[in-house]
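*Asks:* sequence unknown, structure follows:
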């Protein structure tokens, strides 16, 4: 047992029994390297990472490799999900030195943390030779090694230099971004780019909002085609719901099997909004099943949501999920086995490995035909029951603040669109865990596990995503404490993260000092910290009426307007937030003392809510709810109040008037 035995991170715990004398990230490890006068080997990965597992089995569990590491290095293991700040700094260095990045990430650094050689996965033989070469260079060419490290730090500091051009995020910029996305769109397969292909959830959210504002049919078509292609593909779990991280091919057929909370939280929003706007039954089914997947398979006993399910099962990718025709027959019998093979595209040749196939929806299902729909549902149920008897992938059950925030927003929006109380209940439980465990003395901690909060402080995306989640829960529950909590987090973010030019660092001014202070404004697998914060600022402004938060959002988005214009694929969440600002955002209040279930005003508000709108339904002057203040009923009837950009229409009790007010753009 090395020093990782007390870690909260499941990824670190996976390495606790390695013969490598691992240290967790912290000053003690670097002090030990200075004492021994040896370099630091920093290994960064995460629990659901396939090649992280491969390198662990090949190298970190090998006594000979471990001896090389222990004799000549202080070895530090980092969970990138727990310490995204550390990951960001060294990933930038790795990309600068090698032209690419990924995990596992392998970094050799001086005892002050300065990186001088970086890479990713190394096979065992190559890694052993590399350890010997770096050891030799450290002893015989140290001045050159240190000069190289200083040059790397200077380069990555320049790459993250702040300032540059700031411009308003205008309708013209957003229209241009939508047009550019349409031009880069894969018209045959959906999505963007080739293999591997990742779900473009933030771009889809932007394009849905762009369609709402402009009526641009091309924006909607990109979303509809991509969403359908993913929902029919192997990247979507056809039995249990939920999306894998990405497809190894360009047609969404074979996934990399890890399932991440953040992907599913964001995609839940996409499919919910697509169904709300179009009535597409496939979008509704996928939204419902994705919500169920998040709650059922990622829910933790404490009320939060686990980070991920592994790509591997017992070290084998696809072991849980892939099927042969014979296995379908074994599970279902001859007739239903053949039926399932046709529906799910399972052939003797296979789409995966060793003649197995990943299930995809290869044939349409007539949901309007009860016998067909019933047979389809029963076959899925029986196949899932059979699959549940197989070995299952491991789960990383740490709770990450920002990812839980994304899931909470998705579940609240699913509740608003469908009325599913289960989604709201789950969102409130998760928000309660964040409020009671992760908010410590007014500041956020990033992770918890088994209800025990970890030491890593929250980074900017934690503050933004959690504040946005608290705003969403406030809308759904009318409990003033959530708005107060959101405001406190936003005040902390505005105090501790700004760059001084409208932008934001990813780490707080009182956080641990790394070799550079990261500040990446681009959206990647998740919204950037800046995008997440801007979205929360916009929602909070609409709910509270406090204009300084809107001004901060506008300034932040202004710093990324050039990125939205030139590189919209890497700024989708910022663009979606820009659409909300252009929209107003709308504030829609239905003042009522009656049960809102079935109220046509309420249904119209939810159905027609413009991009980024906030919607509240409740009794006039409810305590802790600014938007319900001074909003009386008209003639004793439920009454709609619609405001946009702090300008309000006259209150109405008529559905036709509310529809007309919400139709204005």
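*Replies:* In hand now; what should we look at? This structure is a prediction, so every number in the text was calculated from the model and none was measured.

*Asks:* Only C-alpha atoms from now on, for both contacts and neighbour counts.
*Replies:* OK.

*Asks:* buried residues in the longest helix seen in the chain?
*Replies:* Assignment by DSSP state H gives helix 547-566 as the longest helix of the chain. Going by neighbour count (16 or more other Cα atoms under 10 Å), the buried part of helix 547-566 is 547, 549-565.

*Asks:* I'd like the distance from stretch 199-209 to the chain centre, please.
*Replies:* Distance of stretch 199-209 from its chain centroid, counting by Cα atoms, centre = their mean, to the nearest Å, is 13 Å.

*Asks:* How about stretch 230-250?
*Replies:* For stretch 230-250, the distance to the chain centre is 16 Å (Cα atoms, centre = their mean).

*Asks:* Start and end of that stretch, how far apart?
*Replies:* Start to finish, the residues bounding stretch 230-250 are 11 Å apart (Cα to Cα, to the nearest Å).

*Asks:* go on, stretch 521-537?
*Replies:* Start-to-end, stretch 521-537 (Cα to Cα) is 16 Å.

*Asks:* quick one: buried residues of it?
*Replies:* Within stretch 521-537, the residues that qualify as buried are 521-523, 526-537, counting by 16+ other Cα under 10 Å.

*Asks:* alright, now check it against this:
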């Protein structure tokens, strides 16, 4: 049969279009039908790359008996959490409040008015069938108690909440965050906490920024390097472990163990986009070859594995292929020898830690690179051969919807890596993705969340879409000097200021004219991506640096207030807010490079700024003949006909410099 999902734009919903379950997409029609039939709503939320979502689908949603129970007793709604993060957020909060945990697939039973009264995640088939029977009986026989439970949940989750804090974090708050992170740091394995371990991309960015501030304030050799040591220890452990795809590039979603050995094999755009940026910034600080290699391999994998024909980036690759998790990625010693021959196969098994016992399942091993090979030329040849052989395997499915926020992250990461590693092709990919977002996702001045095959989806953009796209466009401007991206970012940030404020200095995650749910989502903490509020703070601060807008700067400062509490209690969930707060402590610095773009001296000054300016610096480039609508460039001219760099704080600029050495000194804090 074909249900109501056949016309969906979400690949995840389309995966369920042939289920015997009579699915509805999230819609008023579904709730109207529940009221007409006087039955509860069964809400199932997941995403296309989710392994346990596939398991529950195969066990229950494709089973005729289970489907009949669902259809007869409930109106069933299927939601792609990546397409509707607002729906996911409010019901995940309910699930966590009622069960103490959350995850996907998320299974929530609702009243026809949308109030959750029973929540869970994955259920095996028999347990799920018993649950369906039990909820059905409760609805028929204990209706008053069910409705009361739903009302209590709605009332509790709708109550005003906030994280204490006034104004942005100061230096003491940021230093305290490093101390807390030090207590949670796994010195033996890298990373923070125990299993499972997720890539702490935003925390890495914060630690690098904090180390840079330490060096500026205490001198190049002054102070300790504990922040940088934690960042490098984590980055190296992840890059050498099984979570990193040693032959294809790119990171899996997380490690199931504390030692980064066995990954959960799905590969997400948002993780890899952020990690490209984090490893690039680590290389900029340390010059470490591993960071450079991993940043470029990950960027190249994003282009090779996720780029869509329209120039955007797809959301994810599945964890499964041929019905097995990880099958595409794992190897046995015999498979290595079949591809490489006896000698190279044995050498590769040693290099990548592939053993007869295996590190994964059924005697297979995840590839790791615990130390550098003794022969890089041989390594490159072996790696290429293994990649070519793996390309012959059945690949994981790809979720090819383009999510605005995550493409904003990709634009920023690719632009910075392309500029710093002299890879203009990566910058061009960032530029093409930016054009797709502007031409397809921006509709009548508002951002849409998704597109697929170049066709925009129906879901309204949420705060992170506006903020991450604005941040990506401003990062692209910093490396290209293209003036077109700054006013677009300004338009998006104007919507943020008009439609998302909570009246207390923060922002809701949905606009004031978005679909009304039982509560309006608002979560300032970072999760797998920067929180919308902290992402907005970063973009607002950069935009203020380029334009001199007091309004945008003050909004950024107010939005950082929750980071004060989080710095002390849970800095792992405020990495991006703390990164932006570090930027604020530098001023932020503003740099205008003035000179013809085809002149070597201009390019050298620009590259010096990209390499040496504090992260988050508002950077712009112009030819000295016009400001191109960017106030930071106004009245900035060539110096005696030569390209020049202006280093400013609050639009008050030092005397211009014309040499790279002088610019480096200025960026290091020597005002000369």
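*Replies:* Noted; the coordinates are in hand. Only a predicted model underlies this, so the values are computations on that prediction, with no experimental measurement involved.

*Asks:* and the longest helix of the first structure, how far from the second structure on average?
*Replies:* For helix 547-566 of the first structure, the mean deviation from the second structure after alignment is 1.4 Å (mean Cα distance after the TM-score superposition for the first structure).

*Asks:* Identify, from the buried residues of stretch 521-537 of the first structure, the entry nearest to residue 290 of the first structure.
*Replies:* residue 526 (17.6 Å; Cα to Cα).

*Asks:* Could you look up the SS state of the aligned residue in the second structure for the closest one?
*Replies:* Under the alignment (TM-score structural alignment), residue 526 of the first structure maps onto residue 529 of the second structure. The local conformation at residue 529 of the second structure, judged by DSSP: H, G, I helix; E, B strand; the rest coil, is coil.

*Asks:* List the residues that contact residue 529 of the second structure.
*Replies:* Residue 529 of the second structure sits next to 202, 270, 271 when contact means Cα atoms under 8 Å, 6 or more residues apart in numbering.

*Asks:* tally of neighbours for the second one?
*Replies:* What that stands for is residue 270 of the second structure. 22 (other Cα atoms under 10 Å).

*Asks:* next one: residue 130 of the second structure
*Replies:* For residue 130 of the second structure, using other Cα under 10 Å, the count is 11.

*Asks:* which element is it on?
*Replies:* In this structure, residue 130 of the second structure sits in helix 125-141 according to DSSP states H and E.

*Asks:* elements contacting that helix?
*Replies:* helix 64-73 (3 or more Cα pairs under 8 Å, 6 or more residues apart in numbering; DSSP states H and E).

*Asks:* and with 7 Å instead?
*Replies:* Packing contacts for helix 125-141 of the second structure, counted by 3 or more Cα pairs under 7 Å, 6 or more residues apart in numbering; DSSP states H and E, involve no helix or strand.

*Asks:* Mind listing what's buried along it?
*Replies:* Within helix 125-141 of the second structure, the residues scored as buried using 16+ other Cα under 10 Å are 125, 128, 129, 132, 135, 136, 139.

*Asks:* And stretch 336-356 of the second structure, by the same measure?
*Replies:* 336-337, 339-340, 344-355.

*Asks:* I'd like to know how far residue 326 of the first structure sits from residue 335 of the first structure.
*Replies:* Relative to residue 335 of the first structure, and taking Cα to Cα, residue 326 of the first structure is found at 12 Å.

*Asks:* same deal with residue 377 of the first structure?
*Replies:* Counting by Cα to Cα - residue 377 of the first structure and residue 335 of the first structure are separated by 15 Å.

*Asks:* Over to residue 153 of the first structure?
*Replies:* Distance, residue 153 of the first structure to residue 335 of the first structure, using Cα to Cα: 64 Å.

*Asks:* And residue 468 of the first structure, by the same measure?
*Replies:* Applying Cα to Cα, the value for residue 468 of the first structure to residue 335 of the first structure is 50 Å.

*Asks:* swap in residue 220 of the first structure?
*Replies:* From residue 220 of the first structure to residue 335 of the first structure the distance is 39 Å (Cα to Cα).
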